[in-house]
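1. from the sequence below, what's the structure:
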Amino acid sequence: METFADRAIPYYLNLSEPTSLPPGVSALNPYRQPDVQAIVRAFYSRFFADPTPRVYILGINPGRFGAGVTGISFTTPQNLQKYCGIDNNLPPTPELSSRFVYQIVEAFGGAEAFYGRFFLTSLFPLALVKGGKNYNFYDDKATTATLWPDIVSAVRQQLTFGCNRNVAVCLGRKNEAFLQKLNQQHGFFGRIVTLDHPRYILQYRSRDMDSYVDTYVRTLADCIL
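-> Predicted structure coming up:
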C-alpha cells in the first residue's frame, strides 16, 4: 500500500523554482542539495510511512532559516536533530517560528505522535527572499498574481499525500484571506480554522506564550476528534 511518504518524497525532491518572479524576488530551493534530499527521505520515512490521513497545518511560504535550509516545514537543523532525531551537518539557524512550533510538537507527546496526526506545510513550498530577507507571496500584488497558479497546484498536489480534508488549520491572519479564497475557488477543505502565526506570537506576544500554546493545543486537538 502506498504511504504518505511515498507520495511526499518525490514531490519535494522534484520541486523547481518559478521562472517569472518580479524583479528582486527570488525563491530558495534547498531540495536540489544532496544533504537536504537525504533529510527529506529520512524525515518522511520515519514519521509518514503509513497511509493515515493527516490534518494539514498551512503556513504562507517557508522562511529562509527553516524549511529554506532543511526542506522540512518550520524546522531548523538543530530542531531536526533535537526533536526529530535526524542527524545532519547543516549549520544552526535562528528561526523564531520553529521554536514555537516544537513547543506544540512536544505538547502533543513528541514528533512521532504529532506527525502521526498532522502535516506542517505551506501554500507555496519554497522560501522567498527579497533584499536578503524573508518575503511572503502576498507582500506585493505582482508576486501574488505570479505565484497564484503555482500555489493552487502546490496545494492540490500536497492533498494527494494523504489529507484529512474535513478541516485545515491556517497559520496567520493575513494568510487566512488567501487560503479562504483558494478554498472558495477549489473546495479543498470542509472548513478552515485560523491561528496566529508563530512568528507573530514570538515577535510581538511573547509574554502571552503560555496562553498561545494552550490555544494551539486545544484547537489542534479539536481538529482530530
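2. contacts, neighbours, all on C-alpha from now
-> Fine.
3. I'd like the distance from the longest strand seen in the chain to the chain centre, please.
-> Scanning the chain for the longest strand, with DSSP state E as the assignment, gives strand 163-171. Distance of strand 163-171 from its chain centroid, counting by Cα atoms, centre = their mean, to the nearest Å, is 12 Å.
4. tell me the helices and strands packed up against the helix or strand following it.
-> Beyond strand 163-171 in the direction of the C-terminus, DSSP states H and E gives the next helix or strand as helix 173-186. Here helix 173-186 touches strand 191-195, going by 3 or more Cα pairs under 8 Å, 6 or more residues apart in numbering; DSSP states H and E.
5. burial measure for the spatially closest residue to residue 81 that is not a sequence neighbour, as a count.
-> Residue nearest to residue 81 in three dimensions, not counting chain neighbours: residue 87, with 5.1 Å by Cα to Cα, 6 or more residues apart in numbering. Neighbour count for residue 87, taken as other Cα atoms under 10 Å: 14.
6. residue 87 and residue 80 touch, don't they?
-> Yes. Using Cα atoms under 8 Å, residue 87 is in contact with residue 80, at 7.4 Å.
7. to compare against the first, here's the next sequence to fold:
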Amino acid sequence: MSGRTTVAHRILQFNEELAKTTLELPPGYTVVNPFNGPQKDRVREVTTRFYHKYYDDDKPRRLVLGSSPARRGTAVTGVPFEDARLLEDETGVDVHGYAVSRPSADFLHDVISRYGGRSKFYADFVMSFVCPLGLVRANSKGKEVNCNYYETKKLLELLSSFLVDTLERQLAFGIDTSVCYCIGSGENFAYLSKVNEGQCFFREIVPLEHPRFITQYNGGRKEEFAEKYLSAFRRKGD
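-> All right, here's what the predicted structure looks like:
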C-alpha cells in the first residue's frame, strides 16, 4: 500500500485520540468512554482484532452514523452496534459480563446478513456515531440511564464543537462522502443535516429509523424496515 495507512489503522488511531478526550457536561451527566475505562485493555484487544479483520485495506467506504453509544453496548465494547456475543465470535476475546446483546444489534445484523454477510457489508461501510462517546445521566431515582447528545439545549451547546470536530476526523478514515446513512430519522437526522448545511461533509444524508424504534414499537413491520435499510444500502451514491 505504498506507505499509506489502512482504514483499520485510522479508526484505531481515532479511538486512541478519544481515549484522551475530556468533555465538559452539565451536572448529572457523565461520559462513558470505553477507550480509557476499566476495561480499556480488553477493549483495545477486541477493537484491534475486529478492525484488522475487516478494514485492513485502503478502500473508501460509506459512513453509517447512529447518535451515540449505549452505556451497556458500544460504550463498553468500543465497536459500534456490535454486542458481546457477536464480538466473542469475531475476535476470540471473552467479553462476557460487561455488555449485553441488544435488539438493535440483532436487527442490524439481520440486515447485514441479507446484504451479503459481514465481510461484504464491512467492505462497503463504516458504522459509527455523531457522538462517538457514550453519555449517561442520573434519573429521578438516581439510576444511570442512556441519553443522547441532543437531550437538552445546554448539553448540545457544550458538545457542539466536539461533535463537529469528530465528524470531520471520521471522514479521514477514507470515507466516500457522496452519501451518509443516519440511524435515527428524528433528532439525530435533524442535527446532522443542520451541521452538514454549514460544513458540507456529505452530498446527501439518508435517514433510517432507529432499530430500537422498529423493534419496540413496530415489531410487526420489521420486514418492511429491513427492506428499507437494504434498499438504501444497495443504492450507490450519485
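8. show me what contacts residue 48 of the first structure?
-> Residues near residue 48 of the first structure by Cα atoms under 8 Å, 6 or more residues apart in numbering: 3, 4, 5, 115, 116.
9. same deal with residue 172 of the second structure?
-> For residue 172 of the second structure, the contact set (Cα under 8 Å, 6+ apart) comprises residue 10.
10. that one matches what in the first structure?
-> Counting by TM-score structural alignment, residue 172 of the second structure lines up with residue 160 in the first structure.
11. which element is the residue positioned nearest the centre of the first structure on?
-> The geometric centre of the first structure, computed from its C-alpha atoms, lies nearest to residue 121 (Cα atoms, centre = their mean), at 2.5 Å. Assessed by DSSP H and E, residue 121 of the first structure sits inside strand 118-122.
12. and the longest helix along the second structure, what other elements does it pack with?
-> The helix spanning the most residues in the second structure, taking DSSP state H as the definition, is helix 153-171. Helix 153-171 of the second structure sits against helix 7-19, with contacts defined as 3+ Cα pairs under 8 Å, 6+ apart.
13. mind listing what's buried in the helix it packs on?
-> 7, 8, 9, 10, 11, 12, 14, 15, 18, 19 (16 or more other Cα atoms under 10 Å).
14. and it, what other elements does it pack with?
-> Here helix 7-19 of the second structure is seen to pack against helix 40-54, helix 153-171 when contacts are counted using 3+ Cα pairs under 8 Å, 6+ apart.
15. give the contact list for residue 35 of the first structure.
-> Contact analysis of residue 35 of the first structure by Cα under 8 Å, 6+ apart lists residue 88.
16. so the counterpart of it in the second structure versus residue 95 of the second structure, what's the distance?
-> Using TM-score structural alignment, the partner of residue 35 of the first structure in the second structure is residue 42. With distances taken as Cα to Cα, to the nearest Å, residue 42 of the second structure is found 8 Å from residue 95 of the second structure.
17. shared neighbours, those two?
-> Common neighbours of residue 42 of the second structure and residue 95 (Cα under 8 Å, 6+ apart) do not exist.
18. and the longest helix of the second structure with strand 175-183, angle?
-> 140 degrees (axes from the mean of the first three to the mean of the last three Cα atoms, to 10 degrees).
19. can you find the partner of the residue nearest to residue 81 of the first structure in the second structure?
-> For residue 87 of the first structure, the residue aligned by TM-score structural alignment is residue 92.
20. how about residue 22 of the first structure?
-> Taking TM-score structural alignment, residue 22 of the first structure has residue 26 as its aligned residue in the second structure.
21. just to check, that match is in contact with residue 153?
-> No. Counting by Cα under 8 Å, residue 153 is not a contact partner of residue 26 of the second structure; they are 10.5 Å apart.
22. tell me which of these two has more neighbours.
-> residue 26 (12 against 9).
23. contacting residues around that one?
-> Taking Cα under 8 Å, 6+ apart, we find residue 26 of the second structure in contact with 154, 155.
24. got it, and residue 182 of the second structure?
-> Neighbour list for residue 182 of the second structure: 64, 65, 66, 188, 189, 205, 206, 207, 208 [criterion: Cα under 8 Å, 6+ apart].
25. distance of the residue in the first structure that it lines up against from residue 7 of the first structure?
-> With TM-score structural alignment as the criterion, residue 182 of the second structure lines up with residue 170 in the first structure. As judged by Cα to Cα, residue 170 of the first structure and residue 7 of the first structure stand 22 Å apart.
26. which residue sits closest to the match of residue 182 of the second structure, ignoring its sequence neighbours?
-> Spatially, and ignoring its direct neighbours in sequence, residue 170 of the first structure is nearest to residue 194 (4.6 Å; Cα to Cα, 6+ apart).
27. isn't the one you found up against residue 172?
-> Yes. Between residue 194 of the first structure and residue 172 a contact is recorded at 6.8 Å, counting by Cα under 8 Å.
28. that older thread, how about the buried residues of helix 7-19 of the second structure, which pair is most distant?
-> The largest separation in the buried residues of helix 7-19 of the second structure, counting by Cα to Cα, is between 7 and 19 at 18.6 Å.
29. which residues sit in contact with residue 56 of the second structure?
-> Contacts for residue 56 of the second structure were tallied using Cα under 8 Å, 6+ apart; they are 6, 7, 8, 9.
30. residues contacting the second one?
-> Residues in contact with residue 7 of the second structure (Cα under 8 Å, 6+ apart) are 55, 56, 57, 58, 59, 173, 174.
31. what do we get in the first structure for it?
-> So, by TM-score structural alignment, residue 7 of the second structure is matched to residue 4.
32. where does the strand holding residue 121 of the first structure end up in the second structure?
-> Counting by TM-score structural alignment, strand 118-122 of the first structure falls onto residues 125-129 of the second structure.
33. just give me the mean distance for that stretch relative to the first structure.
-> Taking mean Cα distance after the TM-score superposition for the first structure, the mean distance separating stretch 125-129 of the second structure from the aligned residues in the first structure is 0.6 Å.
34. to the chain's geometric centre, what's the distance from that stretch?
-> 5 Å.
35. burial of the residue nearest to residue 74 of the second structure when sequence neighbours are not counted, as a residue count?
-> In this structure, residue 74 of the second structure finds its nearest non-sequential neighbour in residue 80, 5.2 Å apart by Cα to Cα, 6+ apart. Residue 80 of the second structure has 23 neighbours, counted by other Cα under 10 Å.
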